[in-house]
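1. show me the folded form of this:
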Amino acid sequence: MDSCPRTESAPRNDARRSFLKTVLTTAAAAPVVLGATSTSLFAQSPDYLPTLYRGWNVRNFQDILSDENAHVEYLLNGLGTAARPKPTFKNLLQSHVLDFAMVSRALENTGVGAYLGALPLLAGTPYLSPAGSIALIEARHAGYLNTLLNLPITQNVKNQKEAFDLALTPEEVVALAGPFVVDLNGGPPLIPAGGLQSPIDVLNFALALEFLEAEFYNLNVPKFT
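-> You can find the predicted model right below:
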């Protein structure tokens, strides 16, 4: 991951392209600086990512993988028997390390916006502080990935650079992440008919997103590290 790893072919797909649409719009014009050379990000090999320190990207992606699995475990424990089952996902395995980094960046920035939008719904509950803590970790992941792709460190999933982060509505989150979901496997809808009204609704919504992120990293981090 810190140089030019060998990759296997995987089918490119509409769901991934749709999810990356806003990312690609801005990233296509962003330069990558490698030593004294500055060129377009997409002029680089799709099997290459820049690195600041030896082993830096490998360590960071392994940490992100660990964090996302820890988030799943926390939410499962907190929800107990009310926890949704793990959905079935599609189109998560990436062909190239650059694709992996771009989807990762989109997922993490989506997570930041999702938690920020949901936090007011947890006000006055014991879940507010843990959810805020998860949101901060997602933001640290997003900042690293923005930097890795030579984007502004605070740029959000809609490619806006702001001093105050963007809260996403549940509907916006589903529009971004929903195309990866094949089957909820008997679990509740991502957004219940009446909206996210109870802490259980909010936590199960967060759990679906954390399941998606964890599965994405569980598939791709071993491949690219």
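2. CA only for contacts and neighbour counts going forward, please
-> Fine.
3. what residues does stretch 102-116 touch?
-> Here stretch 102-116 makes contact (CA atoms under 8 Å, 6 or more residues apart in numbering) with 16, 19-20, 23, 131-132, 134-136, 138-139, 141-142, 145-146, 149, 156-157, 165-170, 173, 176-177, 206, 209, 213.
4. to check against the first, give me the structure of this:
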Amino acid sequence: MTEDHQTEDETNGTPFDAAVQSVQDAVSSRRGFLAGSAAAGLGALTFGTSGVAAQQSNGNGDPKGNSDGKANENAVSDVDVLNYALTLEHLEDAFYQHNLKSLGGYYSLETIVTADMLDHLPYVAREPIYGHLTDIGEHEAAHVDTIVSVIEQLGGTPVEKAEYEFGTMKANNPSAFYKTAMALENTGVQAYLGALSLIDDPDLQTAAGTIATVEARHASYLNHLNGADPFPNAFDEPKSMDEVLEIASQFIV
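-> This next block holds a predicted model:
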């Protein structure tokens, strides 16, 4: 794989640009995400991905959703929520594998740490960045493995990895990589915040919370590398499944 030269203008207007710009807006000006067009059928992951939602109980033997025993047609099971999280983790995992040579991808250490956007930092401060980004990629891979294992233990079927387009192939100018990484990590934080209340099992809620805090650290670090405020707000804004999947769909072929 070669690092073919592309100018900044050659990637303008692609779907990933809209997603990246929406996150930059949210981080810098506290506006919400501006979602683009959704991939056909991706919204179906919001409900019914496991096929077991109807069997999920609210603890009283009634279908999850209503206390009067009537099933809520929009109720989601814990497996559904885990598959939703897995959809995002697949996306993040693929992104770092796609882009970092240390994980089998595109950009070398030298290309990443000599990016123009980091010129204000001395090289001794830039050199550890590649290792930190590799750590983040390995975290996302670990999240995928763990969520797949839990879904299978619960009797569900893990959602498969899709095909992705990140638009980050820019020789000696990996600013698109940094911007897209920031977009994905901030989306991950808001996704987990929005999903936590949908999980019934307290142990699974805690487990999801431990991933959410790590995603927040990732987001803060990527915000910093992009020159944005690492922690712009006193409170993070949760996003619904529909909102997050619409954002994620912009990276899915």
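5. follow-up on the earlier one: filter the contacts of stretch 102-116 of the first structure down to just the ones in helices.
-> Using DSSP state H, the members of these that fall in helices are 16, 19-20, 23, 131-132, 134-136, 138-139, 141-142, 145-146, 170, 173, 176-177, 206, 209, 213.
6. helix or strand: which one has the residue most central in space within the first structure?
-> Residue closest to the average C-alpha location in the first structure (CA atoms, centre = their mean): Leu107, at 1.9 Å. For Leu107 of the first structure, the host element (DSSP states H and E) is helix 97-118.
7. give the buried subset of the contacts of stretch 102-116 of the first structure as a ChimeraX selection command.
-> Per 16 or more other CA atoms under 10 Å, the buried members of the contacts of stretch 102-116 of the first structure correspond to this ChimeraX selection:
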select :16,19,20,23,131,132,134,135,136,138,139,141,142,145,146,149,156,157,165,166,167,168,170,173,176,177,206,209,213
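8. hmm, back to that, distance of the equivalent of the residue nearest to the centre of the first structure over in the second structure relative to Gln6 of the second structure?
-> Aligned against the second structure by TM-score structural alignment, Leu107 of the first structure finds its counterpart in Leu184. Distance of Leu184 of the second structure to Gln6 of the second structure, computed by CA to CA, to the nearest Å: 22 Å.
9. show me what Ala177 of the first structure lines up with in the second structure.
-> Per TM-score structural alignment, Ala177 of the first structure is aligned with Ala248.
10. correct me, but that match touches Leu88?
-> Yes - applying CA atoms under 8 Å, one finds Ala248 of the second structure in contact with Leu88, separated by 7.2 Å.
11. contact partners for Phe95 of the second structure?
-> Listed by CA under 8 Å, 6+ apart, the contact partners of Phe95 of the second structure are 166, 181.
12. aligned partner of it in the first structure?
-> Using TM-score structural alignment, Phe95 of the second structure pairs with nothing in the first structure.
13. Phe95 of the second structure sits in which helix or strand?
-> Assigned by DSSP H and E, Phe95 of the second structure belongs to helix 78-99.
14. could you give the angle of that helix to helix 241-248?
-> Counting by axes from the mean of the first three to the mean of the last three CA atoms, to 10 degrees, helix 78-99 of the second structure lies at 20 degrees to helix 241-248.
15. buried stuff in helix 78-99 of the second structure?
-> Using 16+ other CA under 10 Å as the test for burial, helix 78-99 of the second structure gives 78-99.
16. which helices and strands does the next helix-or-strand element following it pack with?
-> Counting by DSSP H and E, the next helix or strand C-terminal to helix 78-99 of the second structure is helix 109-113. Packing partners of helix 109-113 of the second structure (3 or more CA pairs under 8 Å, 6 or more residues apart in numbering; DSSP states H and E): helix 123-153.
17. what's the helix it packs on packed up against?
-> helix 78-99, helix 109-113.
18. what about these, which gets the closest to Asp203 of the second structure?
-> With CA to CA as the measure, helix 78-99 is the member of these nearest Asp203 of the second structure (11.2 Å).
19. sorry, back to before: show me how far the helix holding Leu107 of the first structure is from its chain's centre.
-> Relative to the chain's own centre, helix 97-118 of the first structure is displaced by 3 Å; criterion: CA atoms, centre = their mean, to the nearest Å.
20. what angle sits between it and helix 56-79?
-> On the basis of the same axes, to 10 degrees, helix 97-118 of the first structure is oriented at 40 degrees to helix 56-79.
21. residues near the counterpart of Glu163 of the second structure in the first structure, how many?
-> For Glu163 of the second structure, the aligned residue in the first structure is Thr88 (criterion: TM-score structural alignment). By the measure other CA atoms under 10 Å, the count of residues near Thr88 of the first structure is 14.
22. quick one: the aligned partner of Ile136 of the second structure in the first structure and Pro85 of the first structure, what's the gap?
-> With TM-score structural alignment as the criterion, the equivalent of Ile136 of the second structure in the first structure is Ile64. Per CA to CA, Ile64 of the first structure is found 22 Å from Pro85 of the first structure.
23. in contact with the closest residue to His143 of the second structure other than its chain neighbours, which residues are there?
-> Leaving aside its chain neighbours, His143 of the second structure sits nearest to Glu89 (6.6 Å; criterion: CA to CA, 6 or more residues apart in numbering). Taking CA under 8 Å, 6+ apart, we find Glu89 of the second structure in contact with 140-141, 143-144.
24. from Leu203 of the first structure, how far out is the match of Glu163 of the second structure?
-> Taking CA to CA, one finds Thr88 of the first structure at 18 Å from Leu203 of the first structure.
25. then Pro152 of the first structure?
-> 30 Å.
26. tell me which of these two has more neighbours.
-> For Pro152 of the first structure versus Leu203, the count of surrounding residues by other CA under 10 Å is larger for Leu203: 24 against 16.
27. state the helix or strand in which that one lies.
-> helix 199-224.
28. in terms of secondary structure, what does that helix contact?
-> helix 56-79, helix 97-118.
29. quick one: contacts of stretch 234-241 of the second structure?
-> 46, 84, 189-195.
30. counterpart of Val20 of the second structure in the first structure?
-> Aligned against the first structure by TM-score structural alignment, Val20 of the second structure finds its counterpart in Leu20.
31. oh, that last question was meant for His5 of the second structure, not what I typed.
-> So, by TM-score structural alignment, His5 of the second structure is matched to Ser9.
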